[in-house]
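Engineer: Next comes the sequence, and after it the predicted model I'd like to discuss.
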Amino acid sequence: MKEYVGMVATQVAQVLLMIVSKSAIADGMSSYSFIFYSNAIASIILLPLSLYFRRSPDRPSLSFTIVGGFFIVGLLGFFAQISGYTGVSLSSATLGTTLLNLIPGFTFIIAALFRMEAIDIKRLTTQAKFIGTIVSIAGAIIMTLYQGPSIILSGLKSKVSKHLLGQPSNWVLGGILLTIDAIFASMYIISQAIVLKKYPVVIDLMFSYCFVCTIFSGLASLIVETDLSSFSLQPNSRLFSVLYSGIFGYAFLVTVQSWCIRRKGPLFVAMFHPVGIVIANLIGVIFLGDGFYLGSLLGSIIVVIGFYTVMWGKAQEQKKTVEDARVSSKLDDETAPLLQDVEEQSASPTP
């Protein structure tokens, strides 16, 4: 259950990251400066951890291919962050949370192309993964677009809740950028899985990712930004947003996600994005005084059904893989004595 607990924790961190990033950008901070500060703080946190674990004698050696993989992961992550935060600033964190639910679908397609997921449309497990992915996305969309009658009456909207909803300035362009964000995020997840197969050291990969994003966002800021006040950490809400983002939104969130990718695969991690919108609704009801509506209830149930369907399909595939390995091992054990007898007979002198 460690991976499940870890991914639920990352989704809570992701929802809160949406809120604080929207708050910082609404206060006049640019997307580029926010990404720069956040990744710089995460890099500072992850660097000593990377150096500490580097003392392990079992640590694999770095190669040009691995370093190139680090760079690609960082570049894809940077593109995802830029398009995502810009999309949120033009629309709302609510739309951002919704469109991020496209990530499971994109990830499933890319993973299938790279043969990271077993695809046989005639098999029940493949059908379960495909249908479950679609159902989860549909449930998340229902939660966002359909409200319905109130089940729990809401109090007054808090300031934080208003930041989450946002005041969209360009909904269409924001939606396009958030869709691009979902595509890059899916490619980012898949690229991590590829690199971790050859170099299974999560801390090194995540430090490299944050460091590359820091460099690119810093260079982009110098080119794009003309108003240096966007780099100011005043008022204190900016400073709080940046600290939260660097510590929990990046150093913690991306490291746990990468660890889960190495343990369970890219689709497992991607499937938790629809769960994130359920968590967002719970946070809104419990802490922000938001109402709980029929659409949220129906959407939550549908998301859980879809999520469970995908997890069931993956569990059945894993079970079959283990059984096949046991059968193969048993056959090898049974065949080995026979081969040994044949070799002994062949080696014995002919009378």
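Structural biologist: Here it is on my side, so go on. Numbering: from 1, shown residues only.

Engineer: CA only for contacts and neighbour counts going forward, please
Structural biologist: OK.

Engineer: Residue 250 looks like it's in a helix, true?
Structural biologist: Yes. Residue 250: assigned to a helix according to DSSP: H, G, I helix; E, B strand; the rest coil.

Engineer: Cross-check the contact I'm expecting between it and residue 40.
Structural biologist: No. Proximity of residue 250 to residue 40 does not meet the contact threshold set by Cα atoms under 8 Å, at 9.9 Å.

Engineer: Pasting the second one now:
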Amino acid sequence: MITLFPLISLQLRMEKLVIKSRSSNAKVMGSIISIVGAFVLTFYNGPSIWNSSLLDQPNDFLKSVDSSWAIAGILLIVDYFLVSLWYILQVHILKEFPDEVTLVLLYSTTAIIISIVVALLSVPNASDWKIGLNLSLISILSSGIFGKFIGNIVSAWSIHLKGAVYVTSFKPLQIVISVALGVIFLGDSLYVGSIIGATIISIGLYGVLWGKATEEIEEDIGSLESPSTENAHAPLLQNYRT
């Protein structure tokens, strides 16, 4: 997503890219560094720092000949493209309708209706829909409430305050947080590659945020130094005969 969103925002002229500007270079380099860090954290393990008590599962999914991996990758690309468009759309909606809770409520209601239709068409057997009072029900409720509803409200609120660039810049941190929570709660092993990838992502995130903050400061200084548009377009006083 951090790759698709800047490209789309540049095409729609939501973000400025000045080659000789330090802030623009910082945003570009920060985005590239974050992408590199995400790849390092995902595909490179290295020596183990903390061994898990559980059985380690080898990361050999790239050797799989199952076509579902390719289909899943294509669907993820489409998903990130649509999510990037949704973030851009939220920027324009919140300018005219600054109510994050109502926006997320309408979005969630629409998503629930579409999901129900797709699920009923995919799994028509009613017996497969039975859910007991167990861990599955708790996982579904917690994912819907905290993972989607509250998470979307926080994202919309952040977009309304600071723009979509800030929200998408923090997306690579999801990988870092998931790795940390996996080590703490699931007993996953911690590798050197995870530490290196997390460090690279943090450096890239700092670069993007520094570039965006510097750009806002430059715009504020430029607006103060430029002449007032109200005075510039004021008509000249004319003499009228009494």
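Structural biologist: Now that the structure is in, tell me what you want to look at. All of these numbers come straight from a predicted model, not from anything done at the bench.

Engineer: Need the TM-score between these chains.
Structural biologist: TM-score of the superposed chains, computed with TM-score structural alignment, normalised by the length of structure 2, equals 0.86; 235 aligned residues with a Cα RMSD of 2.8 Å.

Engineer: re the thing from before, which of residue 250 and residue 40 of structure 1 has more neighbours?
Structural biologist: Between residue 250 of structure 1 and residue 40, residue 250 has the larger neighbour count (other Cα atoms under 10 Å), namely 28 against 24.

Engineer: where does residue 16 of structure 2 land in three-state SS?
Structural biologist: On the basis of three-state DSSP, residue 16 of structure 2 is classed as coil.

Engineer: Show me the helices in structure 2, by range?
Structural biologist: 4-11, 22-43, 68-96, 100-122, 135-142, 151-162, 164-169, 173-185, 192-225, 229-232 (DSSP state H).

Engineer: Buried ones in the last one, by neighbour count?
Structural biologist: Along helix 229-232 of structure 2, not one residue counts as buried under the neighbour rule (16 or more other Cα atoms under 10 Å).

Engineer: What helices and strands are in contact with it?
Structural biologist: Using 3 or more Cα pairs under 8 Å, 6 or more residues apart in numbering; DSSP states H and E, no helix or strand is in contact with helix 229-232 of structure 2.

Engineer: Over to the fourth one?
Structural biologist: Under the contact definition 3+ Cα pairs under 8 Å, 6+ apart, helix 100-122 of structure 2 sits against helix 151-162.

Engineer: what's around residue 150 of structure 1, how many residues?
Structural biologist: Considering only other Cα under 10 Å, residue 150 of structure 1 is surrounded by 13 other residues.

Engineer: which one is it nearest to, not counting chain neighbours?
Structural biologist: residue 293 (4.3 Å; Cα to Cα, 6 or more residues apart in numbering).

Engineer: The one you found maps to what in structure 2?
Structural biologist: In structure 2, the residue paired with residue 293 of structure 1 is residue 191, using TM-score structural alignment.

Engineer: hang on, the earlier thing: so what sits against both of residue 250 and residue 40 of structure 1?
Structural biologist: residue 210 (Cα atoms under 8 Å, 6 or more residues apart in numbering).

Engineer: Centre-most residue in structure 2?
Structural biologist: residue 168 (3.4 Å; Cα atoms, centre = their mean).

Engineer: Contacts only, for the aligned partner of that residue in structure 1.
Structural biologist: Aligned counterpart of residue 168 of structure 2 in structure 1: residue 270 (TM-score structural alignment). By Cα under 8 Å, 6+ apart, the contact list for residue 270 of structure 1 reads 103-104, 107, 186, 189.

Engineer: from the residues you listed, which two are the most distant?
Structural biologist: With Cα to Cα as the measure, no two of those lie farther apart than 104 and 189, at 10.3 Å.

Engineer: For residue 163 of structure 2, the count of nearby residues, please.
Structural biologist: 17.

Engineer: Next up, the contacts around the closest residue to it other than its chain neighbours.
Structural biologist: Leaving aside its sequence neighbours, residue 163 of structure 2 sits nearest to residue 91 (Cα to Cα, 6+ apart; 6.9 Å). Going by Cα under 8 Å, 6+ apart, residue 91 of structure 2 touches 159-160, 163-164.

Engineer: likewise residue 18 of structure 1?
Structural biologist: Residue 18 of structure 1 touches 93, 97, 164, counting by Cα under 8 Å, 6+ apart.

Engineer: any idea how far it is from residue 81 of structure 1?
Structural biologist: 12 Å (Cα to Cα, to the nearest Å).

Engineer: on that earlier part again, need the contacts of residue 91 of structure 2 in a markdown table with distance to residue 118 of structure 2, can you?
Structural biologist: Formatted as a markdown table, those follow (distance: Cα to Cα, whole Å):
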| residue | distance to residue 118 of structure 2 |
| --- | --- |
| 159 | 29 |
| 160 | 31 |
| 163 | 32 |
| 164 | 29 |
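
Engineer: what's the most distant pair in those?
Structural biologist: Farthest pair in those, by Cα to Cα: 160 and 164, 8.2 Å.

Engineer: more crowded one of those two?
Structural biologist: residue 164 (23 against 19).

Engineer: In contact with the aligned residue in structure 1 for residue 151 of structure 2: list those residues for me.
Structural biologist: Under the alignment (TM-score structural alignment), residue 151 of structure 2 pairs with residue 253 of structure 1. With contact taken as Cα under 8 Å, 6+ apart, residue 253 of structure 1 is in contact with 10, 13-14.

Engineer: Could you single out the nearest of those to residue 179 of structure 1?
Structural biologist: residue 14 (17.0 Å).

Engineer: if we can go back for a sec, out of the helices of structure 2, flag the one nearest residue 50 of structure 2.
Structural biologist: Per Cα to Cα, nearest to residue 50 of structure 2 of those: helix 173-185, 8.5 Å.

Engineer: Mean per-residue distance, the closest one versus structure 1.
Structural biologist: Comparison of helix 173-185 of structure 2 with structure 1 after fitting gives an average deviation of 1.4 Å (mean Cα distance after the TM-score superposition for structure 1).

Engineer: Give the buried residues for that helix.
Structural biologist: 173, 175-176, 179-180, 183.

Engineer: Could you export these to TSV, including columns for distance to residue 27 of structure 2?
Structural biologist: Listed next are the buried residues of helix 173-185 of structure 2 as TSV, based on distance: Cα to Cα, whole Å:
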residue	distance to residue 27 of structure 2
173	16
175	20
176	20
179	25
180	26
183	31
